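Peer 1: Provide a 3D model corresponding to the input given below.
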Amino acid sequence: MSEKAFDHIVVGAGSAGCVLAARLSEDPGVRVLLVEAGPVDDAAEIRIPVAFPRLFRTEYDWDYSTEPEPGLDGRRRYLPRGRTLGGSSSMNAMIYIRGNHADYDAWARAGAKGWGWDEVFPYFLRAEDHHGGASEWHGAGGPLTVSEGRSRHPLMAAWVEAAREAGHAFTADFNGAAQDGVGFYELTQRDGLRCSTAVAYLRPALERPNLTVLTDARCTRLLFSGERVVGVEVERFGTSARFHAEREVVLSAGAYNSPQLLMLSGIGVAGELAALGIEPRVDLPVGENLQDHPHLPLIHLTGTESLLAAESPENLALLESAGRGPLTSNGGEAGGFVRTLPGLAAPDVQLHALPVMFHEEGMGVTAEHAFHHGAALLDTTSRGKVSLRSALPSAKPRITHRYLSTEEDRAAAVRALRVLLDIADRPALRAHRASDHLAPRSDSDRDLLAYARAELHSLYHPAGTCAMGPVVDYELRVHGVSGLRVADASVMPTLVRGNTNAPTIMIAEKAADLIRGR
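Peer 2: This next block holds a predicted model:
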């Protein structure tokens, strides 16, 4: 069993891990090891924006599913997670949303010192290279390219117009002074191609002699010397190896895998670990507080040509030569944020619209032109859990989100579906809406809730399982041990309002400063 020493070891080369590896290795005197369980991000489907659903249930995906969900009448739900350089930023819809200012101020009010909006905002700016240049709300010159979408499908223009007919204001910038309204999303794209954190952060750092990247290398447990974490054990091509961290190990494996690795290493709910034959080291609520944005879809058939016909030799040539055309579409081109009750402090629903049928969670085969729009619940009160299935690192974790397990979430689901039905019934969309492919039987509370239970799926935004406060402190250090931090979406005390890739990058940017003592 070989062993090699580094200063910092980062586990997981995803949205956070690539950022951390790049930032920490900026110091030429620091040796950094980045460990990624998946392969190199060399699939064409990663680069081509519209092709990301083809990565589902392949070697680039952890391919998780929930346990039977009590609030969904026992149904399981698919949970894709990126398993390659760039992690889920290599297989997401590339929507750039920071979350609402109120989200971070709520963290600070709850005790998360240093994580209020005014304190995290500079890290968003540092990361960003915005298409409009530097401004009050945007940064320029950062690693992450943020662009306007280069595919504006006519169906999406009609959807935005229908939303305006329904009374929702147009907004040109969901990351500006106010989040509310409808419009077109900005994307993490560069020249029409995906700009993952592997592209933005890791690739420019790869030539540094002090940065080592291991792919196809699964971390199986943490190594300890007393109460200090001193390294990791890694399985690679059937061989086990140990790597020593002279300063720190940072887990950036995501809201499912970071808690799994902690629990495999004896950090978690003591009684549950002992029942699996794992000696408890620190009794912490690891894996608790699991949150997500549940998504409620409607699909309408249309006589208008959708993205179904986008993949042609001509469009592929247009993408390759000019970075333009329908293959640059991220799918969810349009959407917005709405409040479904008066007096809410911030939006409670996010809308997404796609000029194609996102059938069976992106894996269904269809030959029909359609458009899809959905509503995600942003302020859920349901809480789930990640736990171990067994003490074997190769066993997938047990994941239960407990979707719609509270009366508040069930009522929000009914209100959210009514928002979608209202937009679908406006003249701008009526002109394109031939028939309904997936829709509730009626707009009664009973039928809407039954529909939500049957059709709800994840928007793929898990968070909260190693939360600041209960599991890590506000410098992201794991309680009860030394030499170990967590830096990914799992540290969010509560889920932010919006897509989680940009906030996860922010967390990693801030974590790099915390680790460097800045």
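
Peer 1: Only C-alpha atoms from now on, for both contacts and neighbour counts.
Peer 2: Will do.

Peer 1: quick one: residue 385 from residue 463, how far?
Peer 2: 10 Å (CA to CA, to the nearest Å).

Peer 1: Common neighbours of the two, please.
Peer 2: residue 290 (CA atoms under 8 Å, 6 or more residues apart in numbering).

Peer 1: So the two - more neighbours on which side?
Peer 2: More neighbours surround residue 463 than the other of residue 385 and residue 463, with 27 against 19 (other CA atoms under 10 Å).

Peer 1: what's near enough to touch residue 361?
Peer 2: By CA under 8 Å, 6+ apart, the contact set of residue 361 is 78, 457.

Peer 1: Over to the one 4 residues further on?
Peer 2: Going by CA under 8 Å, 6+ apart, residue 365 touches residue 359.

Peer 1: Equivalent analysis for residue 186, please.
Peer 2: 95, 96, 97, 146, 147, 148, 149.

Peer 1: Which residue, other than its chain neighbours, is closest to it?
Peer 2: residue 148 (4.8 Å; CA to CA, 6 or more residues apart in numbering).

Peer 1: this one as well, want them side by side:
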Amino acid sequence: MIRPGNNAQSTMIAAEYDYVVVGAGSAGCAVAARLAEDLSVTVALLEAGPHDHHLSVWVPIGLASTVQKAGPRNYAYYTERQPGLDGRPSFQPRGRGLGGSSSINGMVYVRGHRNDYDEWAALGCTGWGYDDVLPYFRRSECNQRHAGRTDDPWHGGHGPLHVSDLRSPNPFSHRFVNAALQAGLPLNSDFNGAEQEGAGLYQVTQFNGERWNAARAYLHNGNAKDPDLNGGRLNLDVLPDAQVLRLVVEDKCARGVRVVRAGIEQTVRARREVVLSCGAFNSPQLLMASGIGPAGHLRSHGIDVIQDLPGVGENLQDHLDVIVNKQVKSNDLYGYSAGGLLRLASGMWRYRRDRSGMVSSNFAEAGAFVKTRPNLAVPDLQLAFVLALLGNRTVAKRSKLGHGYSCHAYILRPQSRGHVRLRSADMRDAPSIDPRFLSAEADMDALVAGVRIVRRIFAQPALAEAGGKELLTDDFGPDDSNEEAIRAFVRSHADSVFHPVGTCKMGIDAMAVVDPGLRVHGIEGLRVADASIMPTLIGGNTNAPAIMIGEKAADLIRADNRADNR
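Peer 2: Got it, this is the predicted structure:
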């Protein structure tokens, strides 16, 4: 059952479970719910943030408010100042509460490229090649195009995660796709099918025009509006507003966690295993706060070293992104104007009536996967076309005025690597995050190419006939010939697209944190199951892969326990 944190009678947590899962994000919801399918075991799912019972989560347009600022559902971290970004810090929103980042993300459903997972297998991660993980993508998915079917080789029709076509695509999204075709890109109606390259409309994690986050998929049995509904699984306790402070480790074995809820601190023990699903920032933070990580760093914070594991917090990778925007006088686009406000009011009435229209939009309705060089084997750049003017959080304030559209261009497989470190031993303090953006020159080259590709698409008739003026990028010279001006623009405007991974790397080398079974090296009874285990960043959005990791983790755990009980 789900026990709300504001209920005084429910602040205490049961003292012991078979499995304790920390973090109710995309992976955590999946692994906890799948483990609880075995009615002979008990599972606790602990989440620092609140319930997802809120309009800002269910209504797609709500992401405009939740993703932009700190609040009960957004940690809103910042990185250390980045030399590659002219000394600017990078904003790093992370979901807080049931559903994690799937409650505040752009809802784009993309899995990455086949080669990404085959590379994991080639690095020694046996069982993580594309053919190994595809069944978990399919098992998790209920794709609107294939609902009720089992015969599609790429998609699932019965899973808990609803994936849909947009109910009311904006005319400018169609304009973008047509402009991309005019610029020479192929049409792609399914970025998760046989081929990734091309332009098209994204599918989204929505159902009947509402956001379908991981909590709704795995915890609420489809009804997020009932705060106590949990699919009738009495062996699964979902506990929001429960801040885990550290792991309880005895004789190199994880025995539980120390947690505080409503001011009451207690130990929750795990008879079998503890699973960390706190994400790329908080999973390594919790390991280090518990004495598992680089010994010197832990000692500098007064933490007793339980396991010297130098890879904890290393290998941070993220999709770095640059945005080109264009101001256009059209109320079809989102923006600040009298006409825009009237259209929004009308859109809210339409959404209340039939869950369609502009309020059901995820803003980034269309996009593309492109190659910056024709000899590349796979696309190395993703485009996301947004129906509003965007700028980073420190510059380009004039892009907030009026209406327009924007296009993200981000590097799919960056070479820059950073790390996560502790600021203190207290899990309630934000970690130190340093992605070292643009520390690899190849990343700059890819973003420069991305700016040129986006501007070429913007110049095609399908978009150009709508008129308008580019902001900040209209002085790059004929044919974008001013290379240094473009590089300066990238340094002053690039930012994260919010896909951090890799800080508890899976592998068999000296810097690996978990093995291919997701077991933490050197500690029994402890696994990590979230995007932090990715050895390399996949070529696409990270929500669907995180859910896949949770699905597969549950099978790995069950298989090991069956073997132990023989």
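
Peer 1: Can you give me the TM-score here?
Peer 2: Once superposed, the chains reach a TM-score of 0.97 (TM-score structural alignment, normalised by the length of the first structure), with 518 aligned residues with a CA RMSD of 1.7 Å.

Peer 1: Before we go further, residue 229 of the first structure is sitting in a strand, right?
Peer 2: Yes. Counting by DSSP: H, G, I helix; E, B strand; the rest coil, residue 229 of the first structure is part of a strand.

Peer 1: what's the counterpart of it in the second structure?
Peer 2: With TM-score structural alignment as the criterion, residue 229 of the first structure lines up with residue 254 in the second structure.

Peer 1: Now that match: closest residue in space, sequence neighbours ignored.
Peer 2: Nearest residue to residue 254 of the second structure, sequence neighbours excluded (CA to CA, 6+ apart): residue 525, at 5.2 Å.

Peer 1: what residues are up against the residue opposite the residue nearest to residue 186 of the first structure in the second structure once aligned?
Peer 2: Counting by TM-score structural alignment, residue 148 of the first structure lines up with residue 165 in the second structure. Contact analysis of residue 165 of the second structure by CA under 8 Å, 6+ apart lists 144, 202, 203, 204.

Peer 1: In the first structure, which helix is the longest?
Peer 2: Assignment by DSSP state H gives helix 407-424 as the longest helix of the first structure.

Peer 1: Nearest spatial neighbour of residue 390 of the first structure, chain-adjacent residues omitted?
Peer 2: Counting by CA to CA, 6+ apart, residue 390 of the first structure lies nearest to residue 276, which is 6.3 Å off, once chain neighbours are set aside.

Peer 1: er, residue 429 of the second structure I mean
Peer 2: Excluding the flanking residues, the one nearest residue 429 of the second structure by CA to CA, 6+ apart is residue 423, at 7.1 Å.

Peer 1: re the thing from before, can you list which of the contacts of residue 186 of the first structure are found in strands?
Peer 2: 146, 147, 148 (DSSP state E).

Peer 1: And the last one, how far from residue 94 of the first structure?
Peer 2: Residue 148 of the first structure sits at a distance of 11 Å from residue 94 of the first structure (criterion: CA to CA).

Peer 1: and if you look at the second one?
Peer 2: Distance of residue 147 of the first structure to residue 94 of the first structure, given as CA to CA: 10 Å.

Peer 1: what do those two both touch?
Peer 2: 187, 188, 189.

Peer 1: quick one: the residue mapped onto the last one from the second structure from residue 190 of the second structure, how far?
Peer 2: What it means is residue 189 of the first structure. Applying TM-score structural alignment, one finds that residue 189 of the first structure aligns to residue 206 in the second structure. With distances taken as CA to CA, residue 206 of the second structure is found 16 Å from residue 190 of the second structure.

Peer 1: Looking at the two, which is more packed in?
Peer 2: Shown here are residue 206 of the second structure and residue 190; by other CA under 10 Å, residue 206 has more neighbours (28 against 18).
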